[in-house]
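Asks: Give me coordinates for this.
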Amino acid sequence: MSLLWRILAILFLALAIVGVVLPLLPTVPFLLLAAWCAGRGWPALEQWLLGHPRYGHSLREWRRGQVVSRRAKWAASVSMAFGALVLQFAPVPLAARIAVPVVMLIVSIWLWRRPEQ
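Replies: Purely as a prediction, here's the structure:
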């Protein structure tokens, strides 16, 4: 079972790394998942993630009580709005052009309802 948690942790960490480069793919949610999986099967990776100089604070705050900083809320909201705008010009089905921004709006509302401190 430990091997499964390690594989999932690596998968989510890889997605988070890709999210650093691609503006439409989130980074922190994948880091949250990676830390959660690592906590079940790879404590050393979990500690490394929690101690990371850039993302560790956000991970620790989330664990403390689903706390999300205002700066992170703004960054996520602007990124989602930009992604929704870009999607309108992409060659995708109309259903995707409607559904994806609706989901992003729901996520944004949920995000802004998280505590900040």
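Asks: contacts and neighbour counts: CA atoms only from here.
Replies: Noted.
Asks: what about Glu61, distance to Leu25?
Replies: The spacing between Glu61 and Leu25, counted by C-alpha to C-alpha, to the nearest Å, is 21 Å.
Asks: Then Gly56?
Replies: Distance of Gly56 to Leu25, computed by C-alpha to C-alpha: 19 Å.
Asks: To compare with the earlier structure, here is another sequence to fold:
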Amino acid sequence: MNLQQTLGFIGIFLPLLPTTPFMILAAGCFAKSSPRFHKALLNNRFIGDDLKRWESERTMLRVTKIRATWVIVVTFSISIAILYDRYLLQLMLILIAAILLFFLWRVPEKNFNNK
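Replies: Below is the predicted model of the structure:
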């Protein structure tokens, strides 16, 4: 597992390191440096279809956005709850979550029917 994949895996559990950007970065890096690893990412059963769609069309499915939204809301909520009585840090997390959600929902959508 390389650095980008490791960071992507860690990002599954840490709200400040979202998985998707690191997996997109890894796919982009591998496209130029290692066709073998690039193909492995694109054939991954969990993220492969989303990466292929991103590379070819720069779009996401609405269902992917909804899942990502739930992950962001749940993980940030847990982090905010852990930081009880640390209002500045809680506010910072709320702002970061809002920025992430803003940019997530600005990504163009591919209709589920038009796969």
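Asks: now the strands for structure 2?
Replies: Listed in chain order, the strands of structure 2 (DSSP state E) span residues 60-61, 109-110.
Asks: Just list what the first one packs against, helices and strands only.
Replies: It refers to strand 60-61 of structure 2. Packed against strand 60-61 of structure 2, as judged by 3 or more C-alpha pairs under 8 Å, 6 or more residues apart in numbering; DSSP states H and E, are the following elements: helix 48-57, strand 109-110.
Asks: In space, not sequence, find me the middle residue of structure 2.
Replies: Taking C-alpha atoms, centre = their mean, the centroid of structure 2 lies closest to Thr20, which sits 2.5 Å from it.
Asks: got the contact list for the aligned residue in structure 1 for that residue?
Replies: Using TM-score structural alignment, the equivalent of Thr20 of structure 2 in structure 1 is Val28. Contact partners of Val28 of structure 1, counting by C-alpha atoms under 8 Å, 6 or more residues apart in numbering, are 16, 55, 58-59.
Asks: Show me which of these is closest to Ser108 of structure 1.
Replies: For those, the minimum distance to Ser108 of structure 1 (C-alpha to C-alpha) is 17.2 Å, reached by Ser58.
Asks: Could you give the number of residues near that closest one?
Replies: Using other C-alpha atoms under 10 Å, Ser58 of structure 1 has 20 neighbouring residues.
Asks: so who does the residue mapped onto it from structure 2 touch?
Replies: Here Ser58 of structure 1 is matched to Asp50 in structure 2, going by TM-score structural alignment. Residues near Asp50 of structure 2 by C-alpha under 8 Å, 6+ apart: Met60.
Asks: Distance check, Asp50 of structure 2 against Leu89 of structure 2.
Replies: Taken as C-alpha to C-alpha, the span from Asp50 of structure 2 to Leu89 of structure 2 is 32 Å.
Asks: now stretch 65-78 of structure 2: which residue numbers in structure 1?
Replies: Mapped onto structure 1 using TM-score structural alignment, stretch 65-78 of structure 2 spans residues 73-86.
Asks: Relative to structure 2, what is the average displacement of that stretch?
Replies: Superposing on structure 2 and averaging over aligned pairs (mean C-alpha distance after the TM-score superposition for structure 1), stretch 73-86 of structure 1 comes out at 1.3 Å.
Asks: If anything else comes up later, I'll come back, but that's it for now.
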